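# how would this look folded up:
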Amino acid sequence: MIKVLFAAAEGTPFIKTGGLADVIGSLPKALQQKDLDIRVVLPKYKTIPLQWKETMRPIKSIMVSLGWRTQYCGIEVFDYEGISFYFIDNEYYFGREGLYGYEDDGERFAFFSRAILEILPHIDFQPDILHCHDWHTALVSVFLKSHYKNNGFYQGIKTIYTIHNLMYQGVFPHSILADLLGLDDQYFTIDTLEYHGQINYMKGGIIFSDLLTTVSKTYAEEIQSPYFGETLDGLLRKRKKHLYGIVNGIDYDTYNPNTDPYIPSNYVRSLQKKGINKEKLQELLGLPVNKETPMVAIISRLVSSKGLDLIAHVLEDLMALDLQMVVLGTGEEKYENLFRSTAERYPYKLAARIQFDDRLAHQIYAASDLFLMPSRFEPCGIGQLIALRYGSIPVVRETGGLKDTVQSYNEYTQEGNGFSFTHYNAHDMLYTLRRALQYYQDKKIWGRIIKNAIRCDYSWKKSAEEYISLYQCLLHKSDSK
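Predicted structure coming up:
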């Protein structure tokens, strides 16, 4: 049985800020169902709800070296849906509000990465593979091949490093190399951690990990180009033989319109019941109640990379169309204010909820007809996958995982599960949305598009098999040496 320890900074249902948490909460379960021994390690943040903290069982307390420091590390465990989740407890680093954005994030996640390796002899689990995610755990591979290379317990442990978003790399001052990481200047070169005179955690993960993955095939190709490569494209091209794109999935138990406890009327393929959800949401948000009016949803972090500048550019044009818009999310102040002010001026056209509300998100997926996601770049995207599951037709830009999962409707072949545009252009987006609205008026065609969408399978089944193949390949190469 292949033994894998997932290491990440967040994971549902315990703590979440974005799509990474959804992956960590659902992929291990899909792999476990295929007879792998999968476990997960997370920081024990202050903001983890009390209901979870009260069920954690302490295993042991140890001390972890971090440069010249020796820091406390509590190890706790909770078994959730058949998966053992380990929590690293340190009040100094994780007993704070929120997850990220502190001046000492470099130290906090260096400690977390070191602790991941240090706890292994104490949890009765010697993994074949450490599967690390994003910059927060990138140093695991670096530490494994530096501080632990002569330690017999760690011999043979392989590493896979998954890039969920190349934009966030974990760049910190050179001074931490010896002070925090306990490494000398042989690790401060262009071929190791050095990055424009600083230390780059993600670069370390890319260089020192045995295999690399990212969260869609198109994104794996895109990040090898200067436009998407965030200055690491040359390094990624150098490692392209070890780089794989595997599209994310979603948990089909959590996102199931037939059983979803958050929505007023459960449904599978019933447009009539989907219409009931729309009417209930219209009542809730103070929009005119009319199930024939097309509803366009935006559920997103309100940041420029999500294409919000395109929407801002043509928002008045959108308000002139026969539609209702529902916006849910938080982010940059300028976009929050834009949607608030537009909702005040067009209260019967736009409802904006500047907040995080998982229940409302489910209700919006179930009620909406169209799901707008015009991202400038999108490693994978979870929103369009959930929208497809609920029969809310995506309108997306052809980039990253959006290109891999949404196929534009073809009126001649009657194939396609959404609508897409190629260039990052506000009027191309507007044209594509207008095209979708035209098809919405033809109920026969629209029913066909919804059927195409709901038939898509973006559960973890296929992607889990791809990860297993990678695990087997990595371990087979190791055995054959």
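# rest of the way, CA atoms for contacts and neighbours
OK.
# Show me what the strand ranked longest in the chain is packed up against.
The longest strand of the chain (DSSP state E) is strand 69-80. Secondary-structure packing of strand 69-80 (3 or more Cα pairs under 8 Å, 6 or more residues apart in numbering; DSSP states H and E): strand 57-66, strand 83-89.
# which helices and strands does the first one pack with?
Applying 3+ Cα pairs under 8 Å, 6+ apart, we find strand 57-66 packed against strand 69-80, helix 105-119.
# residues making contact with the longest strand of the chain?
Applying Cα atoms under 8 Å, 6 or more residues apart in numbering, the contact partners of strand 69-80 are 55-65, 84-90, 115, 119, 180.
# Selection in ChimeraX covering whichever of those are buried, please.
To isolate the buried subset of the contacts of strand 69-80 in ChimeraX, counting by 16 or more other Cα atoms under 10 Å, use the following:
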select :56,64,65,84,85,86,87,88,89,90,115,119,180
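# In the longest strand of the chain, which residues are buried?
Neighbour counts over strand 69-80 (16+ other Cα under 10 Å) mark 71-78 as buried.
# Which pair in those has the greatest spatial separation?
71 and 78 (22.8 Å; Cα to Cα).
# rewinding a little: looking at the buried residues of strand 69-80, spot the one nearest residue 34.
Using Cα to Cα, these come closest to residue 34 at residue 78, 21.1 Å.
# which residue packs closest to the closest one, ignoring adjacent ones?
residue 56 (4.9 Å; Cα to Cα, 6 or more residues apart in numbering).
# How about residues contacting the longest helix along the chain?
Looking across the chain with DSSP state H, the single longest helix is helix 461-480. Applying Cα under 8 Å, 6+ apart, the contact partners of helix 461-480 are 2, 27, 30-31, 128-129, 156, 158, 210-211, 246-249.
# Next, the structure of the following sequence, for comparison with the previous one:
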Amino acid sequence: MEKKRVLFISQEIAPFLSQTDIAQVARKLPQGIQESGKEIRAFMPRFGCINERRHQLHEVIRLSGMNLIINDVDHPLIIKVASVPQAKIQVYFIDNEDFFKRKATVCNDKGDYFEDNDERAMFFGRGVLETVKKLGWKPDIIHCHGWMTALTPLYIKKLYNNDPHFEDTKVVYSIYDEGFNKNWDTNFHNKLKFDGFDESDIELLKDTDFVALNKMAINVSDGVVQGSENIHDDLLSEIQTTGTPFLEYFSEESCVKPVDEFYDQIIEELVEN
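Presented below is the predicted three-dimensional model:
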């Protein structure tokens, strides 16, 4: 039987960034899922605070070279890769000087969130999907971790839904309590329209705060995982309202088996339907 394929997309992965729940879980899961018998790929942004020399990042020339247009501006897509020591997994990095050169992740040293985090999330999500296509690798499950990946389920379900690489792909979204406290650009709605979304696709994003963004991801995903012990009450209510398959919180040490079984449940539902 052909191995099932799981694509992990995370805003942070340890040891490249290791200070958050997202980074730790997104490090643990790919290794555990691979050891359970599935084939995996993992992606994250190449934030400028990542030490490329220490972690031995290098550019993958055959995957780099594309340009992505975000809000009518061309942005070169650069792909880098590095190995996770002792884990037998590789992590691909989405890089671009405009979005990821700064020596920080999502906010500055004063805690102010970057004004272009919306465009950075758009570039990151699209960059992953275009790179996976270039790899010729068709995932059965795409598991997104953290709010910077929240747009990716929307892209898969609304813009890439007829693409042979993703037409049968199921999307799982993990929600964490690590959010942001500043609404995205008021022009964000129009940026999505420029990308090709219809008004009906993005009606849940008229508000651009953390809760609205995650509610949208819940509505378009095939499964939701509670990534942190505590998450926003409004998001728990949204999961109950939509009836989206839901996996409650498991600690980093015990999450692999229940998540792996959750994937199988969602894949089986696809086969049955």
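# Show me what the residue nearest to residue 78 of structure 1 aligns to in structure 2.
Under the alignment defined by TM-score structural alignment, residue 56 of structure 1 is paired with residue 58 of structure 2.
# Can you name the residues that contact that match?
Each residue near residue 58 of structure 2 by Cα under 8 Å, 6+ apart is listed here: 52, 80-82.
# preserved in structure 1, out of those?
Compared against structure 1 with both residues aligned by TM-score structural alignment, their matches' Cα atoms under 8 Å, the contacts of residue 58 of structure 2 retain 80-82.
# got TSV for the residues you listed, with distance to residue 39 of structure 2 too?
Formatted as TSV, these follow (distance: Cα to Cα, whole Å):
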residue	distance to residue 39 of structure 2
80	20
81	17
82	17
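# what does the strand or helix carrying residue 275 of structure 1 correspond to over in structure 2?
For residue 275 of structure 1, the host element (DSSP states H and E) is helix 271-285. Aligned by TM-score structural alignment, helix 271-285 of structure 1 falls on no residue of structure 2.
# just checking, what packs against that helix?
helix 358-367.
# hmm, 10 Å instead?
Helix 271-285 of structure 1 makes packing contacts with strand 324-328, strand 350-353, helix 358-367, helix 443-455 when contacts are defined by 3 or more Cα pairs under 10 Å, 6 or more residues apart in numbering; DSSP states H and E.
# Pull up the aligned stretch in structure 2 for the third one.
Counting by TM-score structural alignment, helix 358-367 of structure 1 falls onto no part of structure 2.
# Between the contacts of helix 461-480 of structure 1, which sits nearest residue 452 of structure 1?
Nearest member of these to residue 452 of structure 1, counting by Cα to Cα, is residue 249, at 17.5 Å.
# Mind checking the helices and strands packed on strand 57-66 of structure 1 for the one nearest to residue 296 of structure 1?
strand 69-80 (35.6 Å).
# Could you tell me how far the closest one lies from the centre of the chain?
25 Å (Cα atoms, centre = their mean, to the nearest Å).
# For residue 388 of structure 1, find the nearest of the helices and strands packed on helix 271-285 of structure 1.
Checking those against residue 388 of structure 1 by Cα to Cα gives helix 443-455 as the closest, at 5.1 Å.
# Just want the angle from that closest one to helix 271-285.
Relative orientation of helix 443-455 of structure 1 and helix 271-285, computed by axes from the mean of the first three to the mean of the last three Cα atoms, to 10 degrees: 90 degrees.
# in helix 443-455 of structure 1, what's buried?
Buried, per 16+ other Cα under 10 Å, within helix 443-455 of structure 1: 446-454.
# Please identify which pair of those residues lies farthest apart.
Greatest spacing in those, by Cα to Cα: 446 and 454 (12.3 Å).
# Name the next helix or strand downstream of the helix or strand residue 402 of structure 1 falls within, please.
For residue 402 of structure 1, the element it lies in under DSSP H and E is helix 400-405. Tracing the chain C-terminally past helix 400-405 of structure 1 and defining elements by DSSP H and E, one meets strand 419-421 next.
# Onto which residues of structure 2 does the helix or strand following that next one map?
Sequence-wise, the next helix or strand downstream of strand 419-421 of structure 1 (DSSP H and E) is helix 426-440. Across structure 2, nothing matches helix 426-440 of structure 1 (TM-score structural alignment).
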